[in-house]
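1. A structural model of the following input is requested.
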Amino acid sequence: MTLPYRQIGEATCGGIVCVSDHASNQVPEGIDLRIDPALVNEHIGVDIGVEGIAEEMAANHGVPAHLATVSRLVVDLHREEEHPGVVPQTSDGHVIHGNVGADVEERLSSIYRPYHEAMSKWLDERAPSLIISLHSFTPKLATSDEPRPWEVALLYNEDDRAARHAIQLFVEEGLNVGDNEPYSGKQLNATMNRHAEPFGRPYCAIEIRQDLISTTEDQNHWAALLAKVSTRVALTLD
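-> Just a heads-up that it's a prediction; the model follows:
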């Protein structure tokens, strides 16, 4: 089995880094989710657009990245190990038949733990000034009639130092900015709760609406914007 993560870009100690738990739609050989294969390309299978943004930031903006290489439908790397949805049996109205009765411990040991152990080592070596935890969200859930108006959002739990600065900077860009929307970081912040908050590492957990980052041109635009905003946030936190 290939590694459940890949690391791109050259990092310098004390710089800005990016992590993305839902960057991939890949299902490892030997795992049958027993769903329509097209679903792994939709928002339930991957955070649409984030891989391209992270690759552009690493290549042209000096922001290296630690990226998942396994779909969130196989194991959700942005959940705690004990979370009931760490191997999701349903997602936005779809039953993930191959996960019903699946060997959760095997997926944790082969995918989830190696991913997070590698991230922990990577962050320890780089001692970043700021972590960007990059996600994207669908404009509207299939199970809801409520559209999501935010173009970009910042999530946080206890440590909101970086988020507060980023929210203001995105507002100054003329964007509709969500403050702990469409999800609250008080309930959903697993990766940063594990790798940032206990160590006092500042972070921006950023969600971008998927219809805004569906093309390479859009992804490159957002990569430049995220690099600009995160650089200003990091300078403010110095």
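
2. rest of the way, CA atoms for contacts and neighbours
-> Will do.

3. Any buried residues in the longest helix anywhere in the chain, and which?
-> Criterion DSSP state H: the longest helix present in the chain is helix 216-237. By neighbour count on 16 or more other CA atoms under 10 Å, the buried set for helix 216-237 is 219-220, 222-224, 226-227, 229-231, 233-234.

4. Next: stretch 73-89.
-> Result for stretch 73-89 [16+ other CA under 10 Å]: buried residues 73-81, 85-89.

5. now swap in stretch 138-154 and tell me
-> Within stretch 138-154, the residues scored as buried using 16+ other CA under 10 Å are 138-139, 150-154.

6. so how far is the first residue of it from its last?
-> End-to-end distance of stretch 138-154 (CA to CA, to the nearest Å): 15 Å.

7. Please measure how far the first residue of stretch 134-144 sits from its last one.
-> End-to-end distance (CA to CA), stretch 134-144: 24 Å.

8. Figure out how far stretch 156-173 is from the centre of its chain.
-> Taking CA atoms, centre = their mean, to the nearest Å, one finds stretch 156-173 lying 17 Å from the centre of the chain it belongs to.

9. Let's compare: structure for the following, please.
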Amino acid sequence: MANGREAPSLIGEWQPWRRIGPEPSKGGIVLIADHASNFVPSDIELGIDPALMHEHIAIDIGVEGVATNLARRHGVPAHLATVSRLVCDFNRDEDDPRVVPDSSDGHTIPGNVGANREERLNCFHRPYHDALSAWLDAVRPGLCISLHSFTPALKSAPASRPWEVGVLYNTDDRAARHGIRLFAEAGLTVGDNEPFSGKDLNATMNRHAEARGLPYLGIEVRQDRIDTPEAQERWGDLIAEVAARVALMLEAA
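-> Coordinates of the predicted model:
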């Protein structure tokens, strides 16, 4: 590898996604994490300080641990990215210039300047989304969880982000409205389409949930709340409880 973590352990040929948890049941809850890895394949050199591969520009800190808790302790099947968002950002549309970012939070990514975008899309973006699409078509879940994390403040825009968790949505807010209320009832500071709006950045859920009419919870947890294994376990438990309650409310509607 060039930077980042060790290659994911997968059976057979490497692919830019992996699944954890039990086999999904029709009408159940599933989880999708577009930025769960900071792995960089050995034939890609990003040209940045390796220390940056452990920061938010490369990976959603804490998300893999929370997803693992949800899958193994609460039986929520998960579809996880196995490559860094700096290689290819799965939560961007194919025609978005930031799908292969030249810079991130004030850091230039030299290896991406002039990179062959079509090759990156073919190697990473399209297989990831094709697999996710086939999975969702087969399962038709009753609720999708889209799990991300956000930094307490961007270096390039250092205003504080006070929310402990944000719930994002675009045009379909069926699940979001319940989720916002339930997280608030748990005593959390909750962002309603904060720290950024799902009306602006919601590519994966637009494509796979809204386009299918599937309700979804777009959850963004502040990274300093899930940066230890113990915190990831607590948040996994909390998200599992909230998601289960939201799913029941949606069924009753």
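
10. For residue 164 of the first structure, state which of the buried residues of stretch 138-154 of the first structure is nearest.
-> residue 154 (8.4 Å; CA to CA).

11. could you list every residue that touches the spatially closest residue to the closest one that is not a sequence neighbour?
-> The shortest distance from residue 154 of the first structure to any non-neighbouring residue, by CA to CA, 6 or more residues apart in numbering, is to residue 206 (4.9 Å). By CA atoms under 8 Å, 6 or more residues apart in numbering, the contact list for residue 206 of the first structure reads 132-136, 152-155.

12. Tell me the spacing between the spatially most central residue of the second structure and residue 172 of the second structure.
-> Centroid-nearest residue in the second structure, with CA atoms, centre = their mean: residue 33, separated by 3.2 Å. Distance, residue 33 of the second structure to residue 172 of the second structure, by CA to CA: 19 Å.

13. repeat for residue 36 of the second structure
-> Residue 36 of the second structure sits 24 Å away from residue 172 of the second structure, going by CA to CA.

14. neighbour-wise, which of those two wins?
-> residue 36 (28 against 18; other CA atoms under 10 Å).

15. so what corresponds to the more buried one in the first structure?
-> Using TM-score structural alignment, the partner of residue 36 of the second structure in the first structure is residue 23.

16. got it, and residue 105 of the second structure?
-> Mapped onto the first structure by TM-score structural alignment, residue 105 of the second structure lines up with residue 92.

17. ok, that match touching residue 143?
-> Yes - Residue 92 of the first structure is in contact with residue 143 according to CA atoms under 8 Å; the separation is 5.9 Å.

18. so stretch 218-225 of the first structure corresponds to what in the second structure?
-> Mapped onto the second structure using TM-score structural alignment, stretch 218-225 of the first structure spans residues 231-238.

19. Distance from the chain centre to the matching stretch, please.
-> 16 Å.

20. Report the mean deviation for it after fitting onto the first structure.
-> For stretch 231-238 of the second structure, the mean deviation from the first structure after alignment is 0.3 Å (mean CA distance after the TM-score superposition for the first structure).

21. List of residues touching that stretch?
-> 62-63, 65-67, 69-70, 74, 225-226.

22. distance of whichever residue in the first structure pairs up with residue 91 of the second structure from residue 145 of the first structure?
-> Aligning on TM-score structural alignment places residue 91 of the second structure opposite residue 78 in the first structure. Taking CA to CA as the measure, residue 78 of the first structure falls 25 Å from residue 145 of the first structure.

23. what's the answer for residue 95 of the first structure, then?
-> As judged by CA to CA, residue 95 of the first structure and residue 145 of the first structure stand 20 Å apart.

24. Please enumerate the strands of the first structure.
-> 5-8, 16-20, 65-68, 90-91, 94-95, 130-137, 152-155, 177-179, 203-209 (DSSP state E).

25. which strands and helices sit next to the longest one?
-> Spelled out, that is strand 130-137 of the first structure. strand 16-20, helix 50-60, strand 203-209, helix 216-237 (3 or more CA pairs under 8 Å, 6 or more residues apart in numbering; DSSP states H and E).

26. would CSV of those with distance to residue 163 of the first structure be doable?
-> Below are these laid out as CSV (distance: least, CA to CA, whole Å):
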stretch, distance to residue 163 of the first structure
strand 16-20, 14
helix 50-60, 19
strand 203-209, 5
helix 216-237, 9
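
27. Quick one: residues contacting residue 227 of the first structure.
-> Residue 227 of the first structure makes contacts with 57, 61, 63, as judged by CA under 8 Å, 6+ apart.
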